[in-house]
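Asks: coordinates only, sequence not included:
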């Protein structure tokens, strides 16, 4: 039977697992211990929260001034007259966008954002101080003293909170941001100048020359002048000014993204790392049916200090996405999890785990993550499985129908397949794939026919004429288990080939020394099961109806029913996350990693150079 929900090994009193923090010293993800006295740590964290909330309030005021016309005009009159507003408080969507990016990057504790806020804030504070010292008319208004005090409080909080902002960006960010700013400004200026020239409604004899039109377009892009500003010889429709302003805002957002983006990935698994992982799987591979998928070569790995455990992950869209349980000795899991969370904090990545088992989920929650049941994994005990009985009547009939049609199944380890046959099988697998994208991350190996995977099992289904019609590939799960990796069939062949091949493998599992087989993962399996029962509540029935509707495109319910026919043992799998607000971002990253969502590639200028 599955060992995924077994309890952690017993520890003697007074001992701690590898890498575990002493009691009372656990820090939530995203908070970096500052060292020093407890009071100074609280002061630093409080100052960091103050700066973030100041920026959030400034965003709200900027947006309010943009949508509330009279309020926005009052703010502009204040800044144009003998008043000035606090730092970053103005009226307009562009100012709100700029401040919002600063607030988000500060919340993620990025060092570059802290430095930019400090330099920018000091310049504004110096300007305000000089104005108040040199111009008596400004000192006469109490509102200016309030603006100066609020700005000074924000700037003073930044040095106090400096130890909280440790997240590092990519080293190429400054060059990339400069390149995006320069290249984007050139393209946007050329486009804006062309629009101004084409839409200019001034009389021909009064039209400005190219230099004036170029200056007008550049000034509006850089300073985003108001629509009431006019230049002699230029009379253009209002939508052109709006288009230029929107272009400037988008360019600003793109530059800020390039300047503050997190490092997109770490080094993938090296051959030496793979050998260490294989050694851990050899000793502890029975614990998790997804363990072998840690050997995907698009993942990165981080080991515990003792080297007895590891977490494998992939960075997608700023999310450090781990999958399955940690690899290795459960006693050393906390050390590997600590190292993984620390690396996520250092790069401002969002930590998340998909497909963790119950035992691993419990350990992850002790490190500050929250758990949410994602679905269930279908596991068949080959020793207890039988096709007899009324409950298996439909499955038995479908199996016999395919067998009478002359189909046969061959079961072999990959190491026993000659190279030319493996090459042919790989061609069939590519030809039968549904779409161009190779799907799978948490429960797929992502390769076929690699010599290092000789212990994987291939199940080949041939028709009566000996032609290959379907194939399944399974990865090792410890010494006596298999976990489904690849499942392909010829669409022109008869239905039921996959079920026939699975049933043949279950009944002939002794040929490859297998006692348990992990099949597909059924997302939200409990919803479909409980929602169809007598007495199910309206909320559960509604949830089931929604999932059934989306199953038309994503096969959520069909996967559950396809696995339920084998009467498996259902093992729950969980998603782990730090904050509920990050679940949409984690869901998007998971969909991208699994191959269900293929976002367009960024321009070559924005692609990160690995190294």
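Replies: Received it, and whenever you're ready, just let me know what you need. These numbers were taken from a predicted model, which means no experiment stands behind them. Numbering: from 1, shown residues only.
Asks: C-alpha only now, for contacts and for neighbours.
Replies: Will do.
Asks: Quick one: the strands in the stretch 451-600 of the chain, in order.
Replies: For the stretch 451-600 of the chain, the strands defined by DSSP state E, counting those that start in this stretch cover 457-462, 468-477, 481-489, 516-523, 569-577.
Asks: between those, which one is nearest to residue 220?
Replies: Closest to residue 220 of the strands of the stretch 451-600 of the chain is strand 569-577 (CA to CA; 43.2 Å).
Asks: contacts for that closest one?
Replies: Strand 569-577 is contacted by residues 4, 351-358, 361, 364-365, 369-381, 583 when judged by CA atoms under 8 Å, 6 or more residues apart in numbering.
Asks: hmm, back to that, which one of the strands of the stretch 451-600 of the chain lies closest to residue 250?
Replies: strand 569-577 (30.8 Å).
Asks: orientation of that closest one relative to strand 516-523 in degrees?
Replies: Counting by axes from the mean of the first three to the mean of the last three CA atoms, to 10 degrees, strand 569-577 lies at 50 degrees to strand 516-523.
Asks: Structure two is appended below for comparative analysis:
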């Protein structure tokens, strides 16, 4: 029994030691913050006169003044380095040890503050053997997170307030900014305060506008796209949105086996995925963790956009906040019919298109190469009459290489193509992506195309045709609902002038789809409204695109009046 208990105790001690080792970077980061605050506080408050007298007897005034300045700068550096310690940076560990030792020397030289010097040396001695806990590569000029920016600004502001309070009885003059002989402590505080305030503002501004990891995690190259295409063609665990990775505007992260991947973009501090992992279900959760950890290693946060209900359990395991952002319209291909009074408008669209000589054709993957010029002509005229510029990220664009990978539904009038849509296969469904038609196409041409696409999908073994998302649909404007949902519901109901949210959902509702919710997930500290704004900016190509400033629209007289426009949704 004694051996069993001893073995159990040894195991518990080992696990406790491993846990302590795991959290030690956070502990040292907090201790360095405290040391930095102590140094800054010491630098803005008067020193003991008797200790100063001893120092002045052996050191020249310039060295005392420089030590005072150096101690305050060291305190500020410890605040910055603590962020690197928190992120387990090797460079931050080494720099912190050096700064602590140097700061201890400055503490002795500026006022014989041996207690402070001893505390700094003890912390340096404790930190020095812990190199193994800091296992992440360092990055030069790494941006601070918003919480750390707030910490630095708060500490510097508090230091300035404390300094002015401590020297509130001093008659300030211009001489105090440069004099080393008169009121040295006051002049030192003013110089240090000015320098640190300027540095804090510069660092805060740079950190808040930076995009950590954006340059090194840009669009995927040809080898990565070939790997992703192999995963998509294998079909195991593939969702239709996975084909958007082939647009060459996203970075890709693969699982260790290479059978799964995530497509994402970096904007600001947010690393935003397009959908959930593509590949076998067993690899989803490890890949989600790896992506969140990668974003965190750069000081960013992982945001998962347009994920479905099946991913919610894994996202909850990551401790993320989840909000509904809209609904997807999925048509049951087996149950779809044109019979009944509710389908009168669809039957009318089919009959009208057929009377005007329209015909449907499905081009298999790769078969559109000979038709690409005709498809581009349709796309160009559609862009002129509608949004004016191509989208991206969460929507497809006219890219011959991309369109060659998926089936394309086309409507011909005679020999001329007047409408088309590419369809992304995934599991038991086909999803509509790019939709384009000409102004002189028969009225109801997109209804005609979708009806035949549904029938083709049914005949080829697909259970569902996904008509795409209806943004903000299904959000509840109730008193107990989250603010995010209430604002979204208000925009959905009243935002027709900005975007046809309700109209888009009504158009898709003609096909009697099953509405399935889609979500966005992010850490609780991340404002989801700002994350959605980032998605809109990525999709639109920036502020100019989102505000329509890049659009080249046709004149009102030239726009089609009979054919309802099919909007692309973000």
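Replies: Cool, got the structure. Just so we're clear, the structure is a prediction, and the values are computed from it rather than from any experiment.
Asks: Can you calculate the TM-score here?
Replies: Here the TM-score for the pair of chains, by TM-score structural alignment, normalised by the length of structure 2, is 0.65; 467 aligned residues with a CA RMSD of 5.0 Å.
Asks: about what we covered before: among the contacts of strand 569-577 of structure 1, which ones are in helices?
Replies: Judged by DSSP state H, the contacts of strand 569-577 of structure 1 include 358, 361, 364, 365, 583 as members of helices.
Asks: Adding distance to residue 86 of structure 1 and neighbour count, write the residues you listed out as CSV.
Replies: Shown next, in CSV, are those (distance: CA to CA, whole Å; neighbours: other CA atoms under 10 Å):
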residue, distance to residue 86 of structure 1, neighbour count
358, 51, 20
361, 46, 25
364, 43, 24
365, 41, 14
583, 34, 16
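Asks: Which of the residues you listed sits closest to residue 120 of structure 1?
Replies: Nearest to residue 120 of structure 1 among those, with distances taken as CA to CA, is residue 583, at 32.7 Å.
Asks: Can you tell me how far the nearest residue to that closest one once chain neighbours are set aside is from residue 66 of structure 1?
Replies: Nearest non-adjacent residue to residue 583 of structure 1, counting by CA to CA, 6 or more residues apart in numbering: residue 577, 7.3 Å away. For residue 577 of structure 1, the distance to residue 66 of structure 1 equals 35 Å [CA to CA, to the nearest Å].
Asks: who has more neighbours, the two?
Replies: More neighbours surround residue 577 than the other of residue 577 of structure 1 and residue 66, with 24 against 20 (other CA atoms under 10 Å).
Asks: Please enumerate the strands of structure 1.
Replies: 300-303, 309-316, 319-323, 327-328, 350-356, 370-381, 408-413, 457-462, 468-477, 481-489, 516-523, 569-577 (DSSP state E).
Asks: Quick one: closest of these to residue 589 of structure 1.
Replies: Using CA to CA, the strands of structure 1 put strand 309-316 closest to residue 589 of structure 1, at 5.5 Å.
Asks: Which stretch of structure 2 is that closest one matched to in the alignment?
Replies: Counting by TM-score structural alignment, strand 309-316 of structure 1 falls onto residues 260-267 of structure 2.
Asks: If you count neighbours, what's buried in stretch 412-421 of structure 2?
Replies: 412, 413, 417, 418, 419, 420, 421 (16 or more other CA atoms under 10 Å).
Asks: same deal with stretch 30-41 of structure 2?
Replies: Neighbour counts over stretch 30-41 of structure 2 (16+ other CA under 10 Å) mark 30, 31, 32, 33, 34, 35, 36, 37, 39, 40, 41 as buried.
Asks: now swap in stretch 504-513 of structure 1 and tell me
Replies: 504, 505, 506, 509, 512.
Asks: Residue 337 of structure 2 versus the aligned residue in structure 2 for the third one, what's the distance?
Replies: Residue 506 of structure 1 is assigned residue 454 in structure 2 as its aligned equivalent, the criterion being TM-score structural alignment. Distance from residue 454 of structure 2 to residue 337 of structure 2, counting by CA to CA: 10 Å.
Asks: now residue 246 of structure 2
Replies: Applying CA to CA, the value for residue 246 of structure 2 to residue 337 of structure 2 is 34 Å.
Asks: Name the residue in those two with the higher neighbour count.
Replies: Just comparing residue 246 of structure 2 and residue 337: by other CA under 10 Å the higher neighbour count belongs to residue 246, 23 against 15.
Asks: distance of the counterpart of the more buried one in structure 1 from residue 121 of structure 1?
Replies: With TM-score structural alignment as the criterion, the equivalent of residue 246 of structure 2 in structure 1 is residue 295. As judged by CA to CA, residue 295 of structure 1 and residue 121 of structure 1 stand 48 Å apart.
Asks: and what of residue 86 of structure 1?
Replies: With CA to CA as the criterion, residue 86 of structure 1 and residue 121 of structure 1 are 10 Å apart.
Asks: Can you work out which residues contact both of those two?
Replies: Common neighbours of residue 86 of structure 1 and residue 121 (CA under 8 Å, 6+ apart) are residue 151.
Asks: Pull the number of nearby residues for residue 234 of structure 2.
Replies: Neighbours of residue 234 of structure 2 (other CA under 10 Å): 12.
Asks: likewise residue 56 of structure 2?
Replies: 16.
Asks: just the one 10 residues further on next, same as before
Replies: Residue 66 of structure 2 is surrounded by 15 other residues when neighbours are defined as other CA under 10 Å.
Asks: And for residue 132 of structure 1?
Replies: As a measure of burial, residue 132 of structure 1 has 17 neighbours, counting by other CA under 10 Å.
Asks: Mind telling me what it corresponds to in structure 2?
Replies: Aligned partner of residue 132 of structure 1 by TM-score structural alignment: residue 111.
Asks: Pull the number of nearby residues for the closest residue to that match other than its chain neighbours.
Replies: The shortest distance from residue 111 of structure 2 to any non-neighbouring residue, by CA to CA, 6+ apart, is to residue 52 (5.2 Å). Residues lying near residue 52 of structure 2 (other CA under 10 Å) number 16.
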